[in-house]
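J.: give me the fold of what follows.
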Amino acid sequence: MLSPHSVFETLESEVRSYCRNWPTVFDRARGSRMYDEDGHEFLDFFAGAGSLNYGHNNPVLKRALIDYLERDGVTHGLDMSTTAKRGFLEAFQNLVLRPRDLPYKVMFPGPTGTNAVESALKLARKVKGREAIVSFTNAFHGMSLGSLAVTGNAFKRAGAGVPLVHGTPMPFDNYFDGQVPDFLWFERLLEDQGSGLNQPAAVIVETVQGEGGINVARPEWLRALADLCARRDMLLIVDDIQMGCGRTGAFFSFEEAGIVPDIVTVSKSISGYGLPMSLCLFRPELDIWEPGEHNGTFRGNNPAFVTATAALEAYWADGSAMEKQTRARGEQIERALVSVTEENLADVKEYRGRGLVWGIEFKDKARAARVSRRAFELGLLVETSGPESEVVKLLPALTITPDELDEGLRTLARAVAETA
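T.: Next up, the predicted model:
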């Protein structure tokens, strides 16, 4: 008989990761708090890697889901028409797309973020008849082969086991610390017939690189990128999988820059409840798919449609209220990080973020992991990010209260102080 702890080490693959950083067995969760089977409480600044923007077991969403299941609502329907899907599409159009004057068609490519990215890349290549895709340094777009080809992290790319082709990285915003004009290298390669860069079908970008280390693109940089894509006949894909659904303030992270991407990928918190769901959004004229040309068994997750609809109706019927709250919480985090930096001037390299995604980078790259471990011991869940895990990443739920946020930030400050 295996013990409650050893069962994971004995039966589960060595590929597991988060459980190594947080070595306990979680049992239940509500709002911004998780509890292990021994009753220990943890404040969650991780939020399911951004899949739980409205907290764990949000009561409004849970009620909608329970009611749907109790009436024997369809749970699996591939891409068949269902009342749950119709309810989501109507809510998404009325509460998200129409108020922002976004004309997008909606595609359900499969249940995960990398499914959305794969469909976006495939569609861009189909529309333009070209293979090359441009991505950016420190990008992360998923773990399947097409997504890995446009991902920067060397460790993740190495896991593919095969050549990752048809993707070309370019410098992300401020990659050269402001010493090189934006897109100088990119433009030169496009102009030079001897550069070796095939004309790209599309450019894929994150407005804030989450896994890459909380690298925030300036609005003017994003506008210049959109202009470059328009001038050079390349589609612009914004990967909003982690930064969408209100994480940076507005529902879509690109709204602040005033751009309208050709294609947008959405996942993580679109279901609102942590249920697998993803979207690929694109301009209507790009919808040249043949029926069934891109499909998947679990692309019609009806329980996720139900919770997604409930989330939109509860939090985005008045989108400005959620946006203002998120920005206020973000300012609260920034004030705390200013204090942490001032108290650790010799150790902190930089803090950065937008809305409710923030990172604090240390000069000693191993420090972030020590801070994360100490925070866990103190009852706070924070992960690390960046190519060498050198950044402590803060990703609390959008519904976190000011008091909970303050509690977690005090714990973080203590963890930093105690790992000096």
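
J.: could you use CA atoms for every contact and neighbour count after this?
T.: OK.

J.: can you give me the strands in the stretch 51-200 of the chain?
T.: 105-107, 133-136, 167-170 (DSSP state E, counting those that start in this stretch).

J.: to Leu228, which of those lies closest?
T.: Among the strands of the stretch 51-200 of the chain, the nearest to Leu228 by Cα to Cα is strand 133-136 (12.3 Å).

J.: export the strands of the stretch 51-200 of the chain to a markdown table and tack on distance to Thr326 and mean neighbour count?
T.: Converted to a markdown table, the strands of the stretch 51-200 of the chain look like this (distance: least, Cα to Cα, whole Å; neighbours: other Cα atoms under 10 Å):
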| stretch | distance to Thr326 | mean neighbour count |
| --- | --- | --- |
| strand 105-107 | 26 | 18 |
| strand 133-136 | 27 | 23 |
| strand 167-170 | 31 | 19 |
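
J.: the structure of the following sequence is requested for comparison with the preceding one:
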Amino acid sequence: MVFDRARGSRMFDRDGRAYLDFFAGASALNYGHNHPALKRALLSYLEQDGVAHSLDMLTVAKEDFLTEFAARVLGPRGLDYRVQFPGPTGTNSVEAALKLARKVTGRQTIVAFTGAFHGMSLGSLAVTGNAAKRAGAGIPLGHTLRIPYDGFSGGQVSGLKLLDSMLADSSSGVDLPAAVIVETVQGEGGVNPAGAIWLADLAELCSRRDILLIIDDIQMGCGRTGPFFSFEAAGITPDIVCLSKSISGYGLPMSLTLFRTELDVWQPGEHNGTFRGNNPAFVTAAAALREFWADSTLEKQTEERSVLFEERLGELADRHAEHVAASRGRGLVWGLDFREPHLARRVADAAFARGLLVETSGSCDEVVKLMPSLTSTDEELAEGLGILRDSVASAVGG
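T.: Below you'll find the model as predicted:
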């Protein structure tokens, strides 16, 4: 399939057929395709010969973004973070976070979780759980301690108790780590939400043991779960936060690494890269903050729609309980977990044939993953859920 154009919640192939997009660029398009307010800001900037590439130089576009980010995101949440532009993609943000944590603490080990996905470069792969993705590294991936995520093995194993016990025992063979890196909702891992209490317990453990807490909010940030940051519901303040995907608002490459001011131990030029100064992305990012984060309207709407998805997908899972093990999610990221992994792919194919774009995730691609844009209309969400319902019925019926 060759796609030609896109607007809002729909993509169009070159023959003009429309597809409802419940993939949203893997959450890089939280505000839909070519949102008019963002497009106007970008076109105006380009028409005025605005600076497109600037490395670390200060530009009007960068200054505007930082001003809006402080006023609409950091300030209202009482977050005293330095803002670093580590490179164009999410894995660049994770690499910067890991590097900074090791530099600050002087320690090497990073604690990561089962089911985690943090990127495709070597440092990010080392803290990623998926065996197939890790195998692509071609070399051993070390300096990582892997522990169970919330709910792993049916919740029978407590990763936090295990970690705390091993750190308390000088004979455990486990050295004090530099940091813990975690997703509040594992997206690529199969849409696995961590509980607010579990996250709060993790933050308390890190604080008590003098371990830095890194939240990877690359896929779940920028409103995907409701609040701007996905960790807000747990009432925690991470030491370091990784952002990318929808931070530019328009699908343009951009990422940030946020960290507490006292952790800013970088020397000039110590962590750099050519494409940190993506000014068109700064322009659309600032426009997105003005358009969607001036108040709590979008956040409240996403939380209301979360209830709708929970109800509809719960009904769908109950109707096909023989084939669907569970439905789970938060905000506007949801998954249907199939007992037989091949059924998830069959559902995705059936949905595509009916004009709905979805993806699969999980250890065996057993989860049909839904991530519509946050700006989808109620009618579009109902349409997509209807197509999904018919696709599941078709797939499990053979």
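
J.: how about the strands of the stretch 51-200 of structure 1 in TSV, adding distance to Leu312 of structure 1?
T.: Converted to TSV, the strands of the stretch 51-200 of structure 1 look like this (distance: least, Cα to Cα, whole Å):
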stretch	distance to Leu312 of structure 1
strand 105-107	16
strand 133-136	31
strand 167-170	35
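
J.: indicate which one of those strands is closest to Ala149 of structure 1.
T.: When those are compared by Cα to Cα, strand 167-170 sits nearest Ala149 of structure 1, at 5.6 Å.

J.: find me the equivalent region of that closest one in structure 2.
T.: Under TM-score structural alignment, the counterpart of strand 167-170 of structure 1 in structure 2 spans residues 144-147.

J.: residues contacting that stretch, please?
T.: Residues from elsewhere that reach stretch 144-147 of structure 2 (Cα atoms under 8 Å, 6 or more residues apart in numbering): Thr109, Ile110, Val111, Ala112, Phe113, Thr114, Ala126, Val127, Gly159, Leu160, Leu162, Leu163.

J.: follow-up on the earlier one: select, out of the strands of the stretch 51-200 of structure 1, the one closest to Val340 of structure 1.
T.: strand 133-136 (30.1 Å).

J.: in structure 2, what stretch matches that closest one?
T.: Using TM-score structural alignment, strand 133-136 of structure 1 pairs with 110-113 in structure 2.

J.: by how much does the matching stretch deviate from structure 1 on average?
T.: The superposed stretch 110-113 of structure 2 is, by mean Cα distance after the TM-score superposition for structure 1, a mean 0.3 Å from where its aligned residues fall in structure 1.

J.: quick one: residues in contact with that stretch.
T.: Contacts to stretch 110-113 of structure 2, defined as Cα under 8 Å, 6+ apart, come from residues 98, 127-129, 143-149, 177-182.

J.: of those, just the buried ones, ChimeraX syntax please.
T.: Only the buried entries of the contacts of stretch 110-113 of structure 2 go into this ChimeraX selection, using 16 or more other Cα atoms under 10 Å:
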select :98,127,128,129,144,145,146,147,148,149,177,178,179,180,181,182
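
J.: mark which of the contacts of stretch 110-113 of structure 2 are part of helices, please.
T.: Applying DSSP state H to the contacts of stretch 110-113 of structure 2, the entries found in helices are Leu98.

J.: follow-up on the earlier one: of all the strands of the stretch 51-200 of structure 1, which lies closest to Asp239 of structure 1?
T.: Per Cα to Cα, nearest to Asp239 of structure 1 of these: strand 133-136, 10.7 Å.

J.: so how far is that closest one off the chain centroid?
T.: Strand 133-136 of structure 1 has its C-alpha centroid displaced from the chain centroid by 17 Å (Cα atoms, centre = their mean, to the nearest Å).

J.: ok, stretch 406-420 of structure 1 next?
T.: Its chain's C-alpha centre and that of stretch 406-420 of structure 1 lie 25 Å apart, by Cα atoms, centre = their mean.

J.: quick one: secondary structure of the aligned partner of Leu20 of structure 2 in structure 1?
T.: Taking TM-score structural alignment, the alignment pairs Leu20 of structure 2 with Leu43 from structure 1. Secondary structure, DSSP: H, G, I helix; E, B strand; the rest coil: Leu43 of structure 1 is strand.

J.: pretty sure Leu43 of structure 1 is touching Gly408, no?
T.: Yes. The pair Leu43 of structure 1 and Gly408 qualifies as a contact (Cα atoms under 8 Å) at a distance of 6.7 Å.

J.: got any residues that touch both of these two?
T.: Counting by Cα under 8 Å, 6+ apart, the shared contacts of Leu43 of structure 1 and Gly408 are Leu380.

J.: residue farthest from the centroid of structure 2?
T.: Farthest-out residue of structure 2 from its mean C-alpha position, per Cα atoms, centre = their mean: Ser171, at 36.7 Å.

J.: that one and Ser165 of structure 2: what is the separation?
T.: For Ser171 of structure 2, the distance to Ser165 of structure 2 equals 11 Å [Cα to Cα, to the nearest Å].

J.: how about Ala137 of structure 2?
T.: Ala137 of structure 2 sits 32 Å away from Ser165 of structure 2, taking Cα to Cα as the criterion.

J.: picking that back up, translate the residue farthest from the centre of structure 2 into the numbering of structure 1.
T.: Matched to structure 1 by TM-score structural alignment, Ser171 of structure 2 sits across from Gly194.

J.: ok, residues contacting the longest helix along structure 1?
T.: In structure 1, with assignment by DSSP H, the single longest helix is helix 319-343. Helix 319-343 of structure 1 has contacts (Cα under 8 Å, 6+ apart) with 246-251, 315-316, 348, 350-351, 354-358, 360, 398, 402, 405-406, 409, 413, 416.
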